[in-house]
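Undergrad: Sequence first, then the predicted structure, then my questions.
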Amino acid sequence: MPSLGSFVLTCIIIAISLVLSVSASVGNIKSGPSPRRFMSGSQRHNATFSLTQIRNTKWEPREMSTTAVYAAEFLKHKVQMPKVLRLAWEKLKLHDDQSSNSSIHRRVDGQLVRYSDGQYVFPVTIGTPKQTLNLIFDTASGDFWVWSWLMPMDMLQNRKYYNGSASSDATPWDGQSWGATYAVGSNYGIVWQDIVWIDAIGVAGNPIECSQGVSNWFASLPGVDGVLGLSYAYNDSEKPEPQQTWITYILPLLAAPVFTVSLVHNGIGTIDFGFIDQKKYTGSIVYTPITIIPGGGAFWAFNWTGFAIGSDKYNRTNIQVMTDTGGNISMMPESIANRYYKLVAGSYKQANGAWIFPCKASLPNFVFGVGSSRIVVAGKNFILTNLPDGINCIGGIQSREEDTYVFLSIPFMQSIFVVHDYGKMRMGFANRTWV
């Protein structure tokens, strides 16, 4: 069964990320924020390190509707859905609101898909003594949230979670809360500060968003203990004081102010900090400036200079693009998505607008331009997962309105090498040998 494996950093999970900030109760907490500082045991200068994903040993495939799959990126980034999807989504939510039975949420559009969210994660250590959690790293989010001891105990059975009360270095942050509304519920809580160790760098006083409640979707995702956002500035849901991201804080310690992403289709990927590994790409890296998405926060975005589908003619078109390691569907303007599936035999649209095709169909490669260079993405990556009939699959490329920017998510990332360069505020792209 085709699926999106690597770095599926909760596909829908983060794929349906921050849509609305909500406030949470802070109880009787009376402490204020403490300053962040590097631990004495940290690698203090010219640091370089590589993080390798680990397989989530508690992972199991989950079922959800194609409507929720398609709606994920729209909800995550607060952008308007196509009309047919919006109507299907409203119908789906109505059924979900009228029943506590989550299977109704999955069945209402008549199409169940089995999803591989959370199959690969990164270990992160918090507190004194150290508590190790397995997190999803998401470049299209600034939030750092975890399952916590503040949640109802019945939800914590057989789960790993952060316990701030058990850490001698943890302090609560008076009045600071966080919250996010997802497609299938809300996550919310309060903020504590504690030591966070990633590889050989320890940051004391790092804000940690501690969950007091999570949606049913997250509750049904075993082995994923939270999310670490890697956006490049203040891009999180904390109130009343948004915080800089973990990555921006450790930049002074890195040998170079960069990190790179190298994901693998149905396999284990890596994120490298402070250096660029020349063994992980072919040819040369081509760079382009970061662009700002109006109202979109500090996301990693750029302008591509054109595209081609399969062996078709290259189209010179300047379009803004946002990259996202936390989403499983890449969104294209409708004309581009239509052009892509015109080349896929047997493809069709569901009533909700989602593109479907025979799983055995040959999918064309997708080429996009960065400057005068061409970056090639393997067509096989756009087989997201199969439908219940075992014959048809939902596509990893879906459509959105014309004259809007593009989302390049995991299906694209699994074919290419991506550099996130803070020092020069640019992104770099290179081709890779496909696995």
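TA: Here it is on my side, so go on.
Undergrad: make it CA atoms for all contacts and neighbour counts henceforth
TA: Will do.
Undergrad: immediately after the helix or strand containing residue 385, which helix or strand?
TA: Element membership for residue 385 (DSSP states H and E) is strand 383-386. Once strand 383-386 ends, the next helix or strand along the chain (criterion: DSSP H and E) is strand 392-395.
Undergrad: That following strand - contacts with which helices or strands?
TA: Contacts defined by 3 or more CA pairs under 8 Å, 6 or more residues apart in numbering; DSSP states H and E place strand 392-395 against strand 355-358, strand 383-386.
Undergrad: got the contact list for that strand?
TA: 66, 329, 354-359, 382-387 (CA atoms under 8 Å, 6 or more residues apart in numbering).
Undergrad: what's the offset of the strand holding residue 385 from the middle of its chain?
TA: What separates the centre of strand 383-386 from the centre of its chain is 18 Å, taken as CA atoms, centre = their mean, to the nearest Å.
Undergrad: Repeat that for stretch 393-402.
TA: Going by CA atoms, centre = their mean, where stretch 393-402 is centred and where its chain is centred differ by 17 Å.
Undergrad: All the helices of the protein, residue numbers only.
TA: For the chain, applying DSSP state H gives helices covering 15, 66-77, 83-97, 102-107, 216-219, 246-250, 334-342, 410-413.
Undergrad: What residues sit buried inside the third one?
TA: Just to be clear, that refers to helix 83-97. If you call a residue buried by 16 or more other CA atoms under 10 Å, then helix 83-97 has these buried ones: 85-86, 88-89, 91-93, 95-96.
Undergrad: Tell me, how many residues neighbour residue 45?
TA: Residue 45: 10 surrounding residues under other CA atoms under 10 Å.
Undergrad: list the contacts for it?
TA: 252-255.
Undergrad: How about residue 127?
TA: Here residue 127 is in contact with 164, 167-170, 194-196 (CA under 8 Å, 6+ apart).
Undergrad: Show me these that map onto strands.
TA: Of these, the ones assigned to strands by DSSP state E are 194-196.
Undergrad: hold the first one in mind and look at this next one:
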Amino acid sequence: MDCQPHRSCNQAETSLIVMRSFSAFLFAVLIAASRSTSWASVTIPLRKLEFTGSYLQGSPHADRARAASFLETTSGPETIPATSMGYQYTVRVGVGSPATYYDLLVDTGSSNTFVGTGKKYVRTSTSVPTGQNVTVTYGTGTGFFSGIEYNDTVTLAPGFAIKNQSIGDALNSSTFEGVDGLIGLGPADLTEHTLTPDTGLIPTVMDNALKQGLIKNQIFGISFAPAPTLPDTNGVITYGGIDPAWYIGDITYTPITKTSQSSGYWGINVTQATYGAHTVIPQSTAGIVDSGTNLVRLADDFFSRYLEAIPGAYVDVNKTGLIVIPLISVGTMQPLNFTINGRVFTMDAAAQLLPMREHLNPGGARYGVINKAGANSGSGFDFILGLKFMERYYVVFDADNSRVGFAYTNHTFTRNTPVAERELRITGE
């Protein structure tokens, strides 16, 4: 594929340009390469899916018993309980009338919404075919879905039903095992050329929620969190606003970058990154914030600086493509600090490591979550702050003001308690 704003152009193992990304696909690539009601905010839960065996290869399974409790109306912001079962995040979405509920991967790096990869699309009186086929490829093209486009009622929360939302019925797909589809929360430009006949861009769920008066502002906030035990109720997404219950202190906003290709996504500039006393990113550079990417990915030259700063660390080229950190070095690991609009956002040592339950038997070592990109800096996609970064922060995606916001949370640092004063000093507050 070429490097148009909606496509990828890097090799599978180290693809940094995740144009239409989702988490399950990226980890499958690693394995393959190694070998509101009106004028209100509505808070929706996220659900994590468990990958049995190795999470890099397994199939996620979600408890779906909650759908019957959805109501018809709500009078304001509403939080619905969700269950974390392992690694990927999904949100429960209803389609049709009466609604059939699907567990859809939450992806801020793509914009098409579709169902049918697990539970099949159930057509009702509100299901109207558009007369178009839909095809979307992810990453380097080994992940895809294709099918028929419909307009239908899409229910994101009680009383939050979007009418005539364009969605895909996935008749053919790959690498979506264990989930029912995907909800795309990226900019609408990412839907370009996905329909045949091509009638232009597809309004996203956020576009239509705003147009139909379900939200006053085209903003959504996400809280992810590490899951120390399973199951765990720990994630939310807020459509139309932000929820102060899920973050600590102020939100630091930074504008959408003007650097192509990142500017076509939720792209931002990081002005510097350091690992302990080592400089990893020496100057302002552009990348994206993407819930559909599991790892934190750095341009190859930046990643090399990070790798060299950890004694004995190497890349497991023959098995997973992940960084391997000897146990002797784990105890001396330093914070990885990203400076965004003058504020430092830290990944402490534990945040840089995969939990032991998610390991692929590396022996006397630990796998890390920082990975290379497959291209040196200067491509316009010099980093991806993926799921493992987002688990540590509250992230606000503000289309109205063309900006992304970050705030500290109770789970920014490893222990599951409020951030201590000594740790807050890192932020300069």
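TA: Alright, I've got the coordinates. Predicted model, so just to flag it, every value in this text is computed and none were measured.
Undergrad: Please work out which of the helices and strands packed on strand 392-395 of the first structure is packed deepest.
TA: Neighbour counts (mean count of other CA atoms under 10 Å) averaged over each of those peak at strand 383-386, with a mean of 24.
Undergrad: if we can go back for a sec, can you redo the contacts of residue 127 of the first structure as TSV with neighbour count and distance to residue 179 of the first structure?
TA: What follows is those, written out as TSV (neighbours: other CA atoms under 10 Å; distance: CA to CA, whole Å):
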residue	neighbour count	distance to residue 179 of the first structure
164	23	19
167	17	23
168	12	26
169	16	24
170	23	21
194	23	19
195	25	22
196	25	21
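Undergrad: ok, so of these, who is nearest residue 46 of the first structure?
TA: Closest approach between the contacts of residue 127 of the first structure and residue 46 of the first structure, by CA to CA: residue 196, at 19.1 Å.
Undergrad: now the strands for the stretch 251-400 of the second structure?
TA: With strands called from DSSP state E, counting those that start in this stretch, the stretch 251-400 of the second structure shows them at 267-270, 272-275, 278-281, 285-289, 296-298, 314-315, 323-326, 336-340, 343-347, 365-367, 370-372, 383-385, 393-398.
Undergrad: now residue 381 of the first structure, nearest residue through space, not along the chain?
TA: Among residues not flanking residue 381 of the first structure along the chain, residue 411 sits closest, at 5.1 Å (CA to CA, 6 or more residues apart in numbering).
Undergrad: In contact with the one you found, which residues are there?
TA: 4, 265, 328-330, 381-382, 396.
Undergrad: Of those, which is the most crowded?
TA: Within those, residue 328 tops the neighbour count with 35 neighbours, counted by other CA under 10 Å.
Undergrad: So that residue sits against residue 12, correct?
TA: Yes: in terms of CA atoms under 8 Å, residue 328 of the first structure counts as a neighbour of residue 12; the distance is 7.2 Å.
Undergrad: and the residue nearest to residue 381 of the first structure, what pairs with it in the second structure?
TA: Here residue 411 of the first structure is matched to residue 388 in the second structure, going by TM-score structural alignment.
Undergrad: list the buried ones in stretch 185-199 of the second structure?
TA: Quick answer for stretch 185-199 of the second structure (16+ other CA under 10 Å): 185-195.
Undergrad: for stretch 279-299 of the second structure, same thing?
TA: So, applying 16+ other CA under 10 Å, buried residues of stretch 279-299 of the second structure: 279-281, 285-299.
Undergrad: ok now that stretch, how far from the chain's centre?
TA: What separates the centre of stretch 279-299 of the second structure from the centre of its chain is 13 Å, taken as CA atoms, centre = their mean.
Undergrad: for stretch 270-286 of the first structure, same thing?
TA: 21 Å.
Undergrad: What is the end-to-end distance of stretch 249-262 of the first structure?
TA: End-to-end span of stretch 249-262 of the first structure (CA to CA, to the nearest Å): 22 Å.
Undergrad: Out of the contacts of strand 392-395 of the first structure, flag the one nearest to residue 74 of the first structure.
TA: Closest to residue 74 of the first structure out of the contacts of strand 392-395 of the first structure is residue 329 (10.2 Å), distances taken as CA to CA.
Undergrad: Leaving out sequence neighbours, find the closest residue to the closest one.
TA: Nearest residue to residue 329 of the first structure, sequence neighbours excluded (CA to CA, 6+ apart): residue 396, at 4.8 Å.
Undergrad: What does that neighbour correspond to in the second structure?
TA: Under the alignment (TM-score structural alignment), residue 396 of the first structure pairs with residue 369 in the second structure.
Undergrad: Kindly report the same for residue 207 of the first structure.
TA: Aligned counterpart of residue 207 of the first structure in the second structure: residue 166 (TM-score structural alignment).
Undergrad: How about the contacts made by that match?
TA: 113, 149-152, 202-204.
Undergrad: let's see it at 6 Å
TA: With contact set as CA atoms under 6 Å, 6 or more residues apart in numbering, residue 166 of the second structure has these partners: 150-151.
Undergrad: Now do it against residue 292 of the second structure, distance only.
TA: Distance, residue 166 of the second structure to residue 292 of the second structure, using CA to CA: 21 Å.
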